[in-house]
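> what follows is a predicted structure for the sequence shown.
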Amino acid sequence: MHPTNIVLLEFHPEQDNLTHDKELRDGLSVALRMGNTIWLANDESVSLERVTLCEEDSRGKSSFTRDHTQFRLHDYLDLPLPPHGETREDINEADIEGLACDNKYLWLTGSHSLRRKQPRPDDGAKKAHKRLCSVGADGNRYLLARIPIVEEAGAYTLVKETGQEGKRRSAAMLRGDEHGNELTALLKDDEHFGPFLHIPGKDNGFDIEGIAVAGKHLLLGLRGPVLRGWAAILEVALVDDEQPGRLKLAPVDAEGALLRKHFLDLGGLGIRDLCAQGKDLLILAGPTMDLDGPVHVYRWVGGAQPGSEPVMHADQLERVLSLPYGVGVDHPEGMTLFQSGDGKEEALMVVYDSAAPSRQIGDSTIVADVFPLPARRKRGKA
């Protein structure tokens, strides 16, 4: 399907703090629209990027953004590693792969994944073999957190703390360190996911890509593992810990379970992003391995309020979009609801990893696509 609109996302080059061969716009991993505010992140950074949506052009076919502001996660959260390693270009990335909002907090998740080094074109066989044996963890990837969000002068912004005594809201993250957190500790002996915690994400290992708010719970979409073709969503609840700035897992049901597991038949694809649409859940599905496509958007009717541990077969899910992708470029990675200027047509804005040169404009602008979102399919009585 081809996009009907585009959004030009403009970043300030002076705030581009990645390595010399990577730009902020080059690897967008997530997007979230709130009014005229759009939140974005690059998967190799430790910051969130905010831009402001301007009016559409006269034809209603494109929109523009301005006022790029960068929010460094270390200003709000006590991440286990500093922003940079031994050199300025050695970034201790958070690999932010999901954003969601409950009107009080911006919730965010890192991938929680390991990564394997990749051989370079000029490597000999011995060096290439050595790289493929090298598996490491970026400690800031074990991030599951919230940051208070407030409205100022018609735009949304982040604060470390706000509110009065008794109703105070503060930034906090799930208890853990550079080796893992309470969630990975809980999954260590899990019959489904425990064996995959030590496998890199792009090898069908454990890899969170997507977060959505489901009432008082959170839904975490897994790019991997995909189990015999079945993708998974984890449902958890987080509450304040006794230690300031920390959260802990809480029961998700009356029996005291700390985790619910939802399995979905996405035709062998993993989950690349989640987006709540009222009571429904939109799922961006793509390859769990390092492949170009296919990429589809599914609607799980009632998925934003699951209430149990369903196993969703293919015929219980609606495939609402099939997205274009490139060869080695333009991998759909993040999505957010996006209404037209008149507010009548609901759509999805999609951002891409490995953006193609044709998507890049000037020194600091990137093109995001907007696709019309089909209406919910009518169902007969069960």
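Okay, I see it.
> only C-alpha atoms for contact and neighbour calcs from this point on.
Fine.
> quick one: Gly27 and Asp95 touch, right?
No: at 10.5 Å, Gly27 does not count as touching Asp95 under the criterion of C-alpha atoms under 8 Å.
> more neighbours: these two, which one.
Comparing Gly27 with Asp95 by other C-alpha atoms under 10 Å, the one with more neighbours is Asp95, at 26 against 21.
> apart from its chain neighbours, what residue comes closest to that one?
Asp43 (4.2 Å; C-alpha to C-alpha, 6 or more residues apart in numbering).
> what about the one you found, neighbour count?
22.
> over to the one 10 residues further on?
Using other C-alpha under 10 Å, the number of residues around Leu53 comes to 21.
> any idea how far it is from Ala155?
10 Å (C-alpha to C-alpha, to the nearest Å).
> quick one: the residue nearest to Asp95 and Ser29 touch, right?
Yes: proximity of Asp43 to Ser29 meets the contact threshold set by C-alpha under 8 Å, at 5.5 Å.
> mutual contacts of these two, please.
Taking C-alpha atoms under 8 Å, 6 or more residues apart in numbering as the contact rule, Asp43 and Ser29 both touch Ile96, Glu97.
> for comparison:
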Amino acid sequence: MPILSQIVTFSGKIHKSEDLSAIANFEIDGRPYLVVGSDESKRRVQLLKQKSDQGYVVDDDLEITLPVSEKADEIDIESIAFDPKSTCLYIMGSHSQKRKTVKITDKTAAENRVRLTDTKISPETDRNRIFQVFLKPKTGKVKGEIKQTDWLKEVFAKDNYLKRFIDIPSKENGIDIEGLALQQNHLFLGFRGPILRGNYVPVMVIDCNDLDDSKAPKEYEIRLVQLNGSAIRDMTAVDDGFLIIAGPMGDAPGPYSLYFWDGTDMVYGKDRPRPMPPAVIHLEDIEPPIGTDGAQGKAEGITVLAETATEYRALIIYDSIKDGNPQLWHISK
């Protein structure tokens, strides 16, 4: 079992504090910082500086405003990764679509039944972006213009694994990116949906250098991982692989689990037997906390603060609970 500390605190005003869905950590001039984003945010990303071993405070001077219109729909920030070499934040929109959902507290039962028959799909084009935010290493201020890439949907439309899901809403097994990790100058995009037959979850691998091109790249990888039927809710790079928060593809309350994945494709055959040790190792079950209003949290973000030969020290945040209810986990390898 992990050693779990629940006394990590975020102080200051967190934007959309009950909807945190993305987190990463880095240093500014030797001082530890976190960056957090919300899936309900239109264009704000916040930085928090460490004030104690288990406390972080919002640094209002370093708030990032992404270059989208104030009238834009939500960007649906679901994942963030940081490159220490270039001091660049990669901020990922979910690239998902949606349709009307049941609203038990706002609609009558009859109205909700009608909503379940609705065929209109909202394309939510503001979600179809990857932002590159370069920071000044000494101050943490944004350096130069914030870059953005919007060609991923073009790649999906031509990809044999993904193209049949491109017009399906998220939560209905449509495309929904919720994991992002950086390793060896490549971005690993983890999908909440779709889950393919055989419970294979796609992970797209793209070269960071391709983000500087206006045209979609011709070369990329789709690796497939199995998480016992679950989807990717977030992922982060560690030595020799990745940590993955696995959870429901849809709106089910759970279960949530934490896995190690070595990064290799998990489609096997008579010419490629299953390896030992396996490519994926179940590390822990995650029991989401309950908020003061009775709402159950959804494990949505993970960042590794430190790694040793025997354990990971990771911070996990939860959607649907104030300030993400940050938890510090010591996880045995």
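Thanks, I have the structure now. In this text, all values refer to a predicted model and were calculated from it rather than measured experimentally.
> just to revisit the earlier point, where do the contact lists of Gly27 and Asp95 of structure 1 overlap?
Here Gly27 of structure 1 and Asp95 share the contacting residues Asn42, Asp43, Glu44, scored by C-alpha under 8 Å, 6+ apart.
> among the residues you listed, name the ones in strands.
Asn42 (DSSP state E).
> for the counterpart of Glu172 of structure 2 in structure 1, which non-adjacent residue is spatially closest?
The alignment partner of Glu172 of structure 2 in structure 1, by TM-score structural alignment, is Asp203. Excluding the flanking residues, the one nearest Asp203 of structure 1 by C-alpha to C-alpha, 6+ apart is Met289, at 6.0 Å.
> same check on Val135 of structure 1?
Val135 of structure 1 sits nearest to Arg116 (C-alpha to C-alpha, 6+ apart), 4.4 Å away.
> show me the contacts for that neighbour.
Neighbour list for Arg116 of structure 1: Arg131, Leu132, Cys133, Ser134, Val135, Gly136, Pro200, Lys202 [criterion: C-alpha under 8 Å, 6+ apart].
> and the gap between the third one and Ile199 of structure 1?
By that I understand Cys133 of structure 1. Distance from Cys133 of structure 1 to Ile199 of structure 1, by C-alpha to C-alpha: 12 Å.
> which parts of the stretch 101-250 of structure 2 are helices?
Using DSSP state H, counting those that start in this stretch, the helices of the stretch 101-250 of structure 2 run over residues 109-115, 152-158.
> list the buried ones in the first one?
This means helix 109-115 of structure 2. Going by neighbour count (16 or more other C-alpha atoms under 10 Å), the buried part of helix 109-115 of structure 2 is Asn112, Arg115.
> follow-up on the earlier one: show me what the residue nearest to Asp203 of structure 1 aligns to in structure 2.
By TM-score structural alignment, Met289 of structure 1 lines up with Gly250.
> am I right that that match is in contact with Ile175?
No: judged on C-alpha under 8 Å, Gly250 of structure 2 makes no contact with Ile175 at a distance of 11.7 Å.
> check contacts around the closest residue to Pro310 of structure 1 other than its chain neighbours.
Counting by C-alpha to C-alpha, 6+ apart, Pro310 of structure 1 lies nearest to His262, which is 5.7 Å off, once chain neighbours are set aside. Neighbouring residues of His262 of structure 1 by C-alpha under 8 Å, 6+ apart: Ala232, Ile233, Leu234, Glu235, Glu309, Pro310, Val311, Met312.
> let's see 7 Å
Ala232, Ile233, Leu234, Glu309, Pro310, Val311 (C-alpha atoms under 7 Å, 6 or more residues apart in numbering).
> counterpart of it in structure 2?
Under the alignment by TM-score structural alignment, His262 of structure 1 pairs with Arg223 in structure 2.
> for Gly254 of structure 2, see how far away its match is.
From Arg223 of structure 2 to Gly254 of structure 2 the distance is 25 Å (C-alpha to C-alpha).
> tell me which residue is most central in structure 2.
Central residue of structure 2 (C-alpha atoms, centre = their mean): Ser79, 3.0 Å from the mean position.
> so what's the aligned partner of it in structure 1 closest to, chain neighbours aside?
Aligned by TM-score structural alignment, Ser79 of structure 2 pairs with Gly98 of structure 1. With C-alpha to C-alpha, 6+ apart as the measure, Gly210 is the residue that lies nearest to Gly98 of structure 1, at 4.2 Å, once sequence neighbours are left out.
> before we move on, what about Asn112 of structure 2?
Once flanking residues are discounted, Asn112 of structure 2 sits nearest to Val102: 5.2 Å by C-alpha to C-alpha, 6+ apart.
> contacting residues for Asp126 of structure 2?
Ala72, Asp73, Glu74, Ile75 are the contacts of Asp126 of structure 2 under C-alpha under 7 Å, 6+ apart.
> which of those residues are conserved in structure 1?
With both residues aligned by TM-score structural alignment, their matches' C-alpha atoms under 7 Å, the contacts of the contacts of Asp126 of structure 2 that structure 1 also has are Asp73, Glu74, Ile75.
> how about these in CSV, adding distance to Leu162 of structure 2?
Output for the kept ones among the contacts of Asp126 of structure 2, formatted as CSV (distance: C-alpha to C-alpha, whole Å):
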residue, distance to Leu162 of structure 2
Asp73, 24
Glu74, 23
Ile75, 21
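> which of these tops the neighbour count?
In terms of neighbours by other C-alpha under 10 Å, those top out with Ile75 at 26 neighbours.
> what residues are up against it?
For Ile75 of structure 2, the contact set (C-alpha under 7 Å, 6+ apart) comprises Ser41, Lys42, Arg43, Gly93, Asp126, Arg127.
> shared with structure 1, which of these?
Retained in structure 1 by both residues aligned by TM-score structural alignment, their matches' C-alpha under 7 Å are the following of the contacts of Ile75 of structure 2: Ser41, Arg43, Gly93, Asp126, Arg127.
> which one of those residues is nearest to Pro137 of structure 2?
Arg43 (22.5 Å; C-alpha to C-alpha).
> what sits against the closest one?
By C-alpha under 7 Å, 6+ apart, Arg43 of structure 2 lies in contact with Thr65, Leu66, Val68, Ile75.
> in PyMOL, how would I select the buried members of those?
Applying 16+ other C-alpha under 10 Å to the contacts of Arg43 of structure 2, the buried members can be selected in PyMOL as follows:
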select buried, resi 66+75
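> show me the contacts of Arg43 of structure 2 that map onto strands.
Mapping these onto strands (DSSP E) picks out Thr65.
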